[in-house]
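Q: Predicted structure and sequence below. I'll ask about it afterward.
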Amino acid sequence: MWRRVYLPTGREGLVPLAFVFADTTAVKVTDTVAVLEEAGRRYWAPRRHRTIHQGITARDYGQAVPVVVTTLEQLTEHGVGAAVWRRLGRAGEQTLTAALNSPDADALYRGQAARADAEEQAAPCR
């Protein structure tokens, strides 16, 4: 149903989910985010690619829900385009676009797999 209602964004993974905390303390936000990260890991975390190649570090975000968090205070002070978003599983704050992008995803995988294939083809048969 999502694919018919929402146009493709070009990003891997499912529709993003944002939590904006308001009228709370930094400690409560930190504690809540820690619970979200631990309890929801199977939903937001990327998976390893299934491959025969060694050394593939790219991740598969195909079934991952991108979850980002911030506070209303940060949005009010800095604006929605500022580096106020934190994606679960990552350290530090980023812009929303950077938080939703996955530089360790399919593009990286295609490059790593192509290099591994080329190395395999160039290696002498044993």
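A: Yep, that arrived. Residues are numbered from 1 along each chain as shown.
Q: Please make it C-alpha for all contacts and neighbour counts, starting now.
A: OK.
Q: where along the chain do the strands fall?
A: Using DSSP state E, the strands of the chain run over 17-21, 47-48, 59-60, 67-71, 86-87.
Q: Counting by contacts, list what the last one packs against.
A: For strand 86-87, the packing partners by 3 or more CA pairs under 8 Å, 6 or more residues apart in numbering; DSSP states H and E come out as strand 67-71, helix 96-100.
Q: Distance to residue 119 and mean neighbour count added to those, as CSV?
A: Converted to CSV, these look like this (distance: least, CA to CA, whole Å; neighbours: other CA atoms under 10 Å):
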stretch, distance to residue 119, mean neighbour count
strand 67-71, 37, 21
helix 96-100, 32, 17
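Q: Second structure follows, compare the two:
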Amino acid sequence: MEKAADLTRAHWQGRWRREDGYHSYDGCIPIVATTLELLREHGPTGPAFWRFGRDHREPLLDAIGNPRRDAALARGRQAEPRQPTARASVIGRGAHHQATPATLTALSV
């Protein structure tokens, strides 16, 4: 498997995004390998899969994911200020004000 990883590196190796703290795999293919022996030992949901470029085996969903990117994106979403949406503004006006097409058009401009 090491030889296959070396020969295909250009297709799966991500680019480090230092400012964000994760590898970006945009345009790359996550190549994951296993053996029948590992599948028998750990089962299809156990740590039987090796993603090229990583130094350990893990469950399939972890192997094809990018947990550092997911964590960085979640931190970014938490840091963004909450902006009320146009729909929330219309709904927040109370039941006596109905959202009409003219109201929605004015809000979307």
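A: Structure received. What you are looking at is a predicted structure, and each value in this text was computed from that prediction instead of being measured.
Q: coming back round to it: closest to residue 89 of the first structure out of the helices and strands packed on strand 86-87 of the first structure?
A: Taking CA to CA, strand 67-71 is the member of those nearest to residue 89 of the first structure, at 9.0 Å.
Q: how about that closest one, which residues of the second structure does it hit?
A: Using TM-score structural alignment, the residues of the second structure aligned to strand 67-71 of the first structure are 31-35.
Q: got it, and stretch 21-30 of the first structure?
A: Following TM-score structural alignment, stretch 21-30 of the first structure has no partner segment in the second structure.
Q: how far does that stretch stretch from start to finish?
A: 11 Å (CA to CA, to the nearest Å).
Q: again with stretch 49-59 of the first structure
A: Using CA to CA, one end of stretch 49-59 of the first structure lies 6 Å from the other.
Q: follow-up on the earlier one: nearest to residue 78 of the first structure, of the helices and strands packed on strand 86-87 of the first structure?
A: Nearest to residue 78 of the first structure, of all those, is strand 67-71, at 10.7 Å by CA to CA.
Q: Quick one: average offset of that closest one versus the second structure, please.
A: For strand 67-71 of the first structure, the mean deviation from the second structure after alignment is 0.9 Å (mean CA distance after the TM-score superposition for the first structure).
Q: mind checking how far that strand is from the chain centre?
A: Offset of strand 67-71 of the first structure from its chain centre (CA atoms, centre = their mean, to the nearest Å): 12 Å.
Q: swap in stretch 30-41 of the second structure?
A: On CA atoms, centre = their mean, the centre of stretch 30-41 of the second structure falls 23 Å from that of its chain.
Q: Repeat that for stretch 30-38 of the first structure.
A: 16 Å.
Q: which other residues reach that stretch?
A: Identification of contacts with stretch 30-38 of the first structure by CA atoms under 8 Å, 6 or more residues apart in numbering yields 69, 88, 89.
Q: what does the second one align to in the second structure?
A: It stands for residue 88 of the first structure. That one, residue 88 of the first structure, aligns with residue 52 by TM-score structural alignment.
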